[in-house]
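J.: pasting the sequence and the predicted coordinates here, then a few questions.
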Amino acid sequence: MWLAVHARGDELRPFVHALWVGARQAVRPELVALPASPRFVSSAVARRIAEASQLPDLLDRHPSDTDLLARAGRLLVRMGCSRDDPTNLLAYRDALRVYDGVVGRAGLLPPTLDNAAMLLSLALDLSSGTGVLLEWPPGRRAVLLESLGRLLAEPRWAVAGATASTADQRRRADWIRRTGRQPFKRPATPDGFRVEVVAGDPADREPVEARVLIDGRPVVPAVFGRGPVHSPDHLLDEGRLRAGAEPREVQLAEAYCTEGCCGALYVTIRRDADQVVWENWRQTMPGSREPAPELPAYRFDASAYDTEIARAETDCSWSWRTRTVARLIKAGLIEEPDVLSRWDASRDWISSGFDDPDTAVVTFWYVPGLASGSPERADSPLQFRWVIRDDGTPPEAQAAAALRRLAEEDPKSYATVCGGSRERAEELGFPGQPRLIEPWTSRVKMALCWVPPEISWCWVPPPVDAADSCSASRRHSVRASANAGSWRARRARPSASRAARRPSEAFSSRATTNSPTAGSPSPCVPSPCAASGCRAGDRCTRARSRSQRFCPAAPAVPLARAMRRSTATGSTRLPFPRPRGVRPYAPTGLRRTTLVPGGCPT
């Protein structure tokens, strides 16, 4: 039932139909034929697929089916994905049986690039990820890790990426080469405090995590399952995990949407004589009525702690070339901040490109008068973006060349504007970036917000003449419609979908008494949540009923159609692959709304 309601992708329908009609003979071939991309299979969907198909029994009935074996391994990887919701792996009751079945028969798998990446992802999860938190019998997890280590060290698996032909395949093969032995190295101090930097499979766009382990167990997925631990750029390169004389509160992880939506995990780090103390754990959970889990204070030997932090900060074995270039540029700008400040600029996000990992991206803010100490309109800065492509020289040489150019040439002359207001950009002499500067002011107006995963994404086009008539809210947001109610009603009304394709008739499909029409703007009708302090009015995303989660003055347009239509009208396309929530890698220029506990954008 859950899959029939939530797994709406066309690629999943044959499998769901086989389950629905009870065609048990068709379940296995349809399961094998499922797409492996995270776009179609989230962690929650992966768990439901494994439960509905009775995956351990299928593996027992077909022990020599290598396609089924590979599919079972990929489902385990998806369930433990930290970028999504890793608690689904902990909620899957048959996880240990599937791990035993996949690892125990992994030698039957052909040594392809996909299978090598899948087995390595399982090993990384078993060594420092969510898989550690399963209720393993004593010594069983170590046996599985040792078995995977022996298998992947065999010559036939060591050359799995030798035939890589495309850029994506070569990038994946390079990841296997860099990371292949990492999960099988025995740490010098298995107990106590340890930081393990893990780069996930680049084919799945997995994040780079600075996993914090205490007594061999990962801290973040144990108490915070709504997002991955922060990257080493945030925790290590900035020195946030160092223990100083003054207590420091550090954000270890943030929800995959935003902290204002689903919270974050904090800890206070302080030095107490010859010990380092982690205490005062804090979770921000907006709108939640359940108490956050409490963690005790942890004490570590200060000398061992400092040694581990220094090792983690200097370890670059996980990093690829452009990521190393970005880290060296960032380190140089931290050491010499005057390199940018002389150009009235300040450092912002610096890392490898998300869309193109083979580039290094440097972003900075520009405020006139910053160097002289008299910034002009500091509340209206412009954001610039400089993309550095890998030229094949050593990363150290590329970073040094980039720092020299930043010091000798005004970076605003070769970087592009990627954030700030259009008016401010034109005022300062940087016009011509309509797609990156405030896309909500363009023809297709939208902002980003997050809704629970059981609600589908929709897009609300702006009213024709009433776009500026609502004094309560001037930003149009992505709307959500409930599965039961408006979603079914929308599928039952194809005429509404056809009308939504025509901008001139965009408001004729669901006319109400307070719907604005061309030439006759009407103010927003206050919603019941206005009494709680929300000023979004009728454009509020808070659920007023199961069938009303959108502005009644505008029709709901499915996300896929909105993306096609936004491309035709020249607007910025939404980047996330499936309607799970706002990813932390939203393109520069798209602002997220700030969510209050009620879920209303402010």
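T.: Nice, I can see it. What you are looking at is a predicted structure, and each value in this text was computed from that prediction instead of being measured.
J.: going forward, measure contacts between C-alpha atoms and count neighbours the same way
T.: Will do.
J.: which residues touch residue 204?
T.: Applying C-alpha atoms under 8 Å, 6 or more residues apart in numbering to residue 204 gives the contacts 37, 38.
J.: gap between it and residue 12?
T.: 19 Å (C-alpha to C-alpha, to the nearest Å).
J.: got it, and residue 341?
T.: 53 Å.
J.: look at the residue nearest to residue 272 when sequence neighbours are not counted and give its secondary structure.
T.: Using C-alpha to C-alpha, 6 or more residues apart in numbering and skipping residues adjacent in sequence, the residue nearest residue 272 is residue 245, 8.0 Å away. Of the three states, residue 245 takes coil under DSSP: H, G, I helix; E, B strand; the rest coil.
J.: which outside residues touch stretch 67-79?
T.: Contacts of stretch 67-79 (C-alpha under 8 Å, 6+ apart): 28, 31-32, 36, 38, 41-44, 46-47, 50, 55, 59, 85-89, 95, 98-99, 102, 105-106, 109, 115, 118-119, 121-122, 125.
J.: got the buried residues for that stretch?
T.: Residues of stretch 67-79 classed as buried by neighbour count (16 or more other C-alpha atoms under 10 Å): 68, 69, 70, 71, 72, 73, 74, 75, 76, 77, 78, 79.
J.: and stretch 80-91, by the same measure?
T.: Residues of stretch 80-91 classed as buried by neighbour count (16+ other C-alpha under 10 Å): 80, 81, 82, 83, 84, 85, 86, 87, 88, 89, 90.
J.: what sits against the last one?
T.: Taking C-alpha under 8 Å, 6+ apart as the criterion, residue 90 is in contact with 130, 131, 133, 134.
J.: so it, which state does it fall into?
T.: Look at residue 90: counting by three-state DSSP, its state is helix.
J.: if I look at it, how far off is residue 209?
T.: Residue 90 is 19 Å from residue 209, by C-alpha to C-alpha.
J.: about what we covered before: looks like the residue nearest to residue 272 contacts residue 271 (just checking).
T.: Yes. In this structure, residue 245 is within contact of residue 271 by C-alpha atoms under 8 Å, at 5.7 Å.
J.: comparison target, given below:
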Amino acid sequence: MSDAGEREALDPRTFLEHATILQFAHPDGPLPDGGRPYPDAEHVAGLPRTDEPYAARKRKLVDVVTSVYEAEPSAGRACGLLSDALTSMRVEPRFVGPLAEAVASVDPAWRRRVGRELAYRSRERGKVTVGLALLSGVAGPRDAAPVRLLGLLSRHFGETAIRVLRQIPGAARDLVWLAERSDPWRHAQAVEALCSLAEPVTFGWLLREGVRPGEPSVTNARTIAETVGLADVVGDDEIGEDVVEQAGQLLVATTLRGAGNAELRRYNDAPTALARFARAAGRMSATFDRYAMIVSLLADLHVGQAATLKWPGDELGWVRATLERLLDQPAWAGVLDLAGRSTDPAIYQRARWASLVRTTCGQVPLPELSMDDEHSRLAIRVSVPDPALGGAVETSVFVDGRPVVAEVFAAGPAEEPEYLLGPDHRLHAEVEPHEVRLAEADCTEGCCGALYVTIERRDGEVIWRDWRNPDRSSLDLPTVRFDVGQYDAEIARAENDHSWEWPDRSVARLLRARLREHPDLLGRWDCHLGWVAARPDDQGRVHVSYFYPNQPAGVEGLWLQFVAVIDLPAGDPEIVADEIVRRITDADPRRQQWLTGGSAEAARQFGFDWPVRH
């Protein structure tokens, strides 16, 4: 047998066979690189490319499929005609929705027969895609197994397979099977589908596995809580400690400001679920992960969305106090002490975070009356998320003890302290009014808005007025007046308070200051500082961004962005910052491994290789 013949005999003949073989080799998934390389890699590379817009390409595919149906209603003969027509076409996964909608009125039997033939027997991804689109809404129980196998090829068929499975009666367990073996994005899509089905048989899995910390599925947290009836689950007198922990983790996920539609304030049963969790939390034996979970909830109960809920009576204070007392018990205090002595840097830093958050929560001002009949009181605290969960470090602003940003803006976190409390002194009040952005949507301001306020100093007081959100014309907040002495003192205290920082963040602050104060350090290489960051979920590193030769904002011409990712040595932050400055600037910082942005043309012009995007 020739080499080519041997390869053909060994290689899978269809995509379904390809998925089956890979699943046998990787039974718990997800498949490496989403199942690539695909069997048709050479075929796809040879397909003609076109400059036609998306709408035209989508329309062409719909026309091909519908014209074959109209010309040949016999499914057996239509399979061959449609297969031949698709051989020379590039079919993208995003065509599935429009195609499924376009063929919704087509004979279901025709769609099932042709869809199965294309999806299960094709060696070309475009034909498999069209086959799955035809099966959408008409597939039966016998299709669940092959469709879920194709869904393992997540880079091309994952989302489409989930679309088909969610419409097959009794396929909820197949969605669970696929979710368990999927990459983070497809896992989140499968969880969303399971929530829409609301099959009680999946509720236990949704509570245990529906949210993966730090992954896209966090956006489903509120929907999961509503689907499984979390408030009733955690209120069960027979609840076990593992279920209490799962409920707590789900509640934490709903508090994350980056959780999009998981936003806690939209969960109607949130006060009930939180109160019942507080009652049940004592059932759990003490572990450090559980300690950190409760600390995250306490932080939100003091400075986040939970603090803004409509609590009956003094129940908010009771929930806070109950959880605080639990963490003060010897067994729970012991796990924190043990974590604080850990030689594992991640555990040690997380323990330090937990201690700092508990201290900060104790300093948060309670709702209180104004100083007098005219003036409100300002208080500022920095909120740091659990390093194991990631998220933004926020500047929490309190007016008369109320977390004003959390109350009126749910699309994203408050601005970071480096932005509001840094060297630009954005919260300083001057005679000349200026507008300050207090929060921005996770996506972008242009997409889902931001929260702005105008600040001015007038006649011995500081005035916050003209609140606005570009995404909401209905925002109507009252003008707030502060005593100038109290306001200035609180701003000065907040700007000089770095007790919330962990060592990486301190190094980042010092790096930013040195590179701003001495622009010639990067300037000798014609580079210009962008941003410097140390992230809670990326312990032991700082990221330094800079541009060459121009910054992109308001500049015409070519430019490149570099991001130096620096592993930090142990030591005093001042000494470490000086060492990092030397490491970046003593030699040319325009290094290939740090090139992250700009354009391929700029890279070519300046003698760099444009990074390959995977």
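T.: Right, received. Where do you want to start? These numbers come from a predicted model, not from an experiment.
J.: more crowded one of residue 245 and residue 271 of the first structure?
T.: The residue with more neighbours, out of residue 245 of the first structure and residue 271, is residue 271; 20 against 10, by other C-alpha atoms under 10 Å.
J.: assign that one to helix, strand or coil.
T.: strand.
J.: and the strands in the first structure?
T.: 193-199, 208-214, 217-218, 248-254, 264-272, 275-284, 298-301, 345-352, 359-366, 382-389, 416-419, 456-459, 478-481, 557-558 (DSSP state E).
J.: deepest of those strands, which one?
T.: By mean neighbour count, with neighbours taken as mean count of other C-alpha atoms under 10 Å, strand 478-481 ranks first of these at a mean of 27.
J.: in the stretch 301-450 of the second structure, which spans are helices?
T.: 315-328, 330-340, 345-363, 404-408, 417-420, 445-448 (DSSP state H, counting those that start in this stretch).
J.: what's the angle from the longest one to helix 315-328?
T.: This means helix 345-363 of the second structure. Put simply, helix 345-363 of the second structure runs at 140 degrees to helix 315-328, going by axes from the mean of the first three to the mean of the last three C-alpha atoms, to 10 degrees.
J.: what about residue 355 of the first structure, neighbour count?
T.: Residue 355 of the first structure has 11 neighbouring residues, counting by other C-alpha under 10 Å.
J.: what lines up with residue 217 of the first structure in the second structure?
T.: Aligning on TM-score structural alignment places residue 217 of the first structure opposite residue 402 in the second structure.
J.: just confirm that match contacts residue 370, I think it does.
T.: No. Counting by C-alpha under 8 Å, residue 402 of the second structure sits too far from residue 370 to count as a contact (11.6 Å).
J.: in the first structure, what residue corresponds to residue 358 of the second structure?
T.: Under TM-score structural alignment, residue 358 of the second structure pairs with residue 180 in the first structure.
J.: for its match, what are its contacts?
T.: Applying C-alpha under 8 Å, 6+ apart, the residues contacting residue 180 of the first structure are 120, 152.
J.: returning to that earlier point: gap between the match of residue 217 of the first structure and residue 377 of the second structure?
T.: In terms of C-alpha to C-alpha, residue 402 of the second structure sits 10 Å off from residue 377 of the second structure.
J.: so how far is residue 148 of the second structure from residue 126 of the second structure?
T.: As judged by C-alpha to C-alpha, residue 126 of the second structure and residue 148 of the second structure stand 18 Å apart.
J.: what do you get for residue 166 of the second structure?
T.: According to C-alpha to C-alpha, residue 166 of the second structure stands 11 Å off from residue 148 of the second structure.
J.: find residues that contact each of those two.
T.: By C-alpha under 8 Å, 6+ apart, the residues touching both residue 166 of the second structure and residue 148 are residue 175.
J.: so these two - more neighbours on which side?
T.: Neighbour totals were compared for residue 166 of the second structure and residue 148, and residue 148 leads with 26 against 22 (other C-alpha under 10 Å).
J.: list the buried ones in the one helix or strand that one maps to?
T.: Residue 148 of the second structure is located in helix 144-151, with elements delineated by DSSP states H and E. Residues of helix 144-151 of the second structure classed as buried: 144, 146, 147, 148, 149, 150, 151 (neighbour count, 16+ other C-alpha under 10 Å).
J.: the second structure: which residue goes with residue 113 of the first structure?
T.: Aligning on TM-score structural alignment places residue 113 of the first structure opposite residue 288 in the second structure.
J.: residues near its match, how many?
T.: 20.
J.: grab the nearest non-local neighbour of it.
T.: Using C-alpha to C-alpha, 6+ apart and skipping the chain neighbours, the partner closest in space to residue 288 of the second structure is residue 335 (5.5 Å).
J.: and the one you found, how many residues sit next to it?
T.: Per other C-alpha under 10 Å, the neighbour tally for residue 335 of the second structure reads 18.
J.: what do we get in the first structure for it?
T.: By TM-score structural alignment, residue 335 of the second structure lines up with residue 160.
J.: against residue 41 of the first structure, how distant is that match?
T.: 25 Å.
J.: picking that back up, just put the buried residues of stretch 80-91 of the first structure in JSON lines and tack on distance to residue 226 of the first structure.
T.: JSON lines is the format used below for the buried residues of stretch 80-91 of the first structure (distance: C-alpha to C-alpha, whole Å):
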{"residue": "80", "distance to residue 226 of the first structure": "12"}
{"residue": "81", "distance to residue 226 of the first structure": "11"}
{"residue": "82", "distance to residue 226 of the first structure": "8"}
{"residue": "83", "distance to residue 226 of the first structure": "8"}
{"residue": "84", "distance to residue 226 of the first structure": "7"}
{"residue": "85", "distance to residue 226 of the first structure": "6"}
{"residue": "86", "distance to residue 226 of the first structure": "8"}
{"residue": "87", "distance to residue 226 of the first structure": "8"}
{"residue": "88", "distance to residue 226 of the first structure": "11"}
{"residue": "89", "distance to residue 226 of the first structure": "13"}
{"residue": "90", "distance to residue 226 of the first structure": "13"}
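J.: next step: those restricted to helices.
T.: Using DSSP state H, 87, 88, 89, 90 are the members of these that sit in helices.
J.: what lines up with the second one in the second structure?
T.: It refers to residue 88 of the first structure. Going residue by residue (TM-score structural alignment), residue 88 of the first structure aligns to residue 263.
J.: for that match, what are its contacts?
T.: 222, 254, 255, 256, 257, 410.
J.: cool, residue 422 of the second structure as well?
T.: With C-alpha under 8 Å, 6+ apart, residue 422 of the second structure has these contacts: residue 495.
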